[in-house]
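Q: No sequence on hand, only this structure:
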């Protein structure tokens, strides 16, 4: 009996290690995009990843045919959504790193864009995961895409000493 438990625990640990080796990098990249941190300095993304992996490991034996990557991604997205709501509404929010490609986006736009475009999650699934109408997810994804493709240009500086013509 004891030998079976040890063997099962060892097998579980090996399976989970293989999962993390295969999916950890992609999940970390997704978390880094969500938090809009620099890829080389991403403590919030690493914390999100650690929490998602811990949650997935705790559910490992109960997954029963579910995709562990999907489980980890769902937890990562949900945790990010709850954390950003708390940070931005209560604490004033964390500033995105300007080196991040998604720094110009609001947290909800980043979340939807990462799920839809980077992770390839369907619009209906994204809406269900976030508790939003599919139309809202579509609108936010379009807005985020437009913001990234056509960033606002800074106003041109006025030349010093030039006069404007009277109207």
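A: Cool, the structure landed. Quick caveat, the model's predicted, so the values are computed rather than measured.

Q: Only C-alpha atoms from now on, for both contacts and neighbour counts.
A: Fine.

Q: Show me which residues of the lengthiest helix in the chain are buried.
A: Secondary structure of the chain per DSSP state H: the longest helix is helix 2-35. The neighbour-count check on helix 2-35 (16 or more other CA atoms under 10 Å) flags 16, 20, 24, 26-35 as buried.

Q: try this one side by side with the last:
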């Protein structure tokens, strides 16, 4: 009995290690896009990835033919959505935006854009995952895409900074 349990645990660990070897890079990239952090300085994205992989490992035996990548991506997205709701809520608009290309988008727009365009999740799946109507998913994705294609103008530099830059 003990040997059978040990061999099952070893097989489970090998399967999960193989999954992580193949999927962790892409999941980390998706998490980095969600958090709009720099790829070489992304502690929030790494935390999201670790939580997602831990959740996937905890339910590994209950997958029964489900795609583990899909399960990990779902947890990553819902965890990010809960985090932005609980951490920032309505005050998110007053926070300083992160840098990078996706930093001009609010977190909800980033989430939907990453799911739809980077991960290739269908509107219906994103709708079910996030609990939003399909039309709302489409509208947010279209708005985020338009914002990326036509970013808002950068705020003007302060006059004092211009004077210092002109000084030799």
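A: Ah, there it is. This structure is a prediction, so every number in the text was calculated from the model and none was measured.

Q: ok so, going back, same list, the buried residues of helix 2-35 of structure 1, but as JSON lines with distance to residue 127 of structure 1 please.
A: Formatted as JSON lines, the buried residues of helix 2-35 of structure 1 follow (distance: CA to CA, whole Å):
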{"residue": "16", "distance to residue 127 of structure 1": "29"}
{"residue": "20", "distance to residue 127 of structure 1": "27"}
{"residue": "24", "distance to residue 127 of structure 1": "25"}
{"residue": "26", "distance to residue 127 of structure 1": "22"}
{"residue": "27", "distance to residue 127 of structure 1": "20"}
{"residue": "28", "distance to residue 127 of structure 1": "22"}
{"residue": "29", "distance to residue 127 of structure 1": "22"}
{"residue": "30", "distance to residue 127 of structure 1": "18"}
{"residue": "31", "distance to residue 127 of structure 1": "19"}
{"residue": "32", "distance to residue 127 of structure 1": "21"}
{"residue": "33", "distance to residue 127 of structure 1": "19"}
{"residue": "34", "distance to residue 127 of structure 1": "17"}
{"residue": "35", "distance to residue 127 of structure 1": "20"}
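
Q: What is the nearest of those to residue 116 of structure 1?
A: Minimum distance to residue 116 of structure 1 across the buried residues of helix 2-35 of structure 1 is 11.4 Å, recorded for residue 30 (CA to CA).

Q: In contact with that closest one, which residues are there?
A: For residue 30 of structure 1, the contact set (CA atoms under 8 Å, 6 or more residues apart in numbering) comprises 114, 118, 119.

Q: Distance check, the residue nearest in space to the middle of structure 1 against residue 48 of structure 1.
A: The geometric centre of structure 1, computed from its C-alpha atoms, lies nearest to residue 34 (CA atoms, centre = their mean), at 3.2 Å. As for residue 34 of structure 1, its distance to residue 48 of structure 1 is 10 Å (criterion: CA to CA, to the nearest Å).

Q: Then residue 102 of structure 1?
A: Per CA to CA, residue 102 of structure 1 is found 17 Å from residue 48 of structure 1.

Q: Likewise for residue 11 of structure 1?
A: For residue 11 of structure 1, the distance to residue 48 of structure 1 equals 26 Å [CA to CA].

Q: and residue 111 of structure 1, that one's in a helix?
A: Yes: counting by DSSP: H, G, I helix; E, B strand; the rest coil, residue 111 of structure 1 is part of a helix.

Q: Would you confirm that it contacts residue 76?
A: No: using CA atoms under 8 Å, residue 111 of structure 1 is not in contact with residue 76, being 10.1 Å away.

Q: residue boundaries of the strands in structure 1?
A: Read by DSSP state E, structure 1 holds no strands at all.

Q: ok, how many other residues are close to the nearest residue to residue 88 of structure 1 once chain neighbours are set aside?
A: In space, residue 88 of structure 1 comes closest to residue 94 once its chain neighbours are excluded; the distance is 7.5 Å by CA to CA, 6 or more residues apart in numbering. Residues lying near residue 94 of structure 1 (other CA atoms under 10 Å) number 12.

Q: mind checking how far residue 94 of structure 1 is from residue 27 of structure 1?
A: Noted for residue 94 of structure 1: a distance of 21 Å to residue 27 of structure 1, by CA to CA.

Q: for residue 63 of structure 1, same thing?
A: 18 Å.

Q: now residue 72 of structure 1
A: Counting by CA to CA, the gap from residue 72 of structure 1 to residue 27 of structure 1 is 8 Å.

Q: Just give me the mean distance for the longest helix of structure 1 relative to structure 2.
A: On superposition with structure 2, the mean distance recorded for helix 2-35 of structure 1 (mean CA distance after the TM-score superposition for structure 1) is 0.4 Å.
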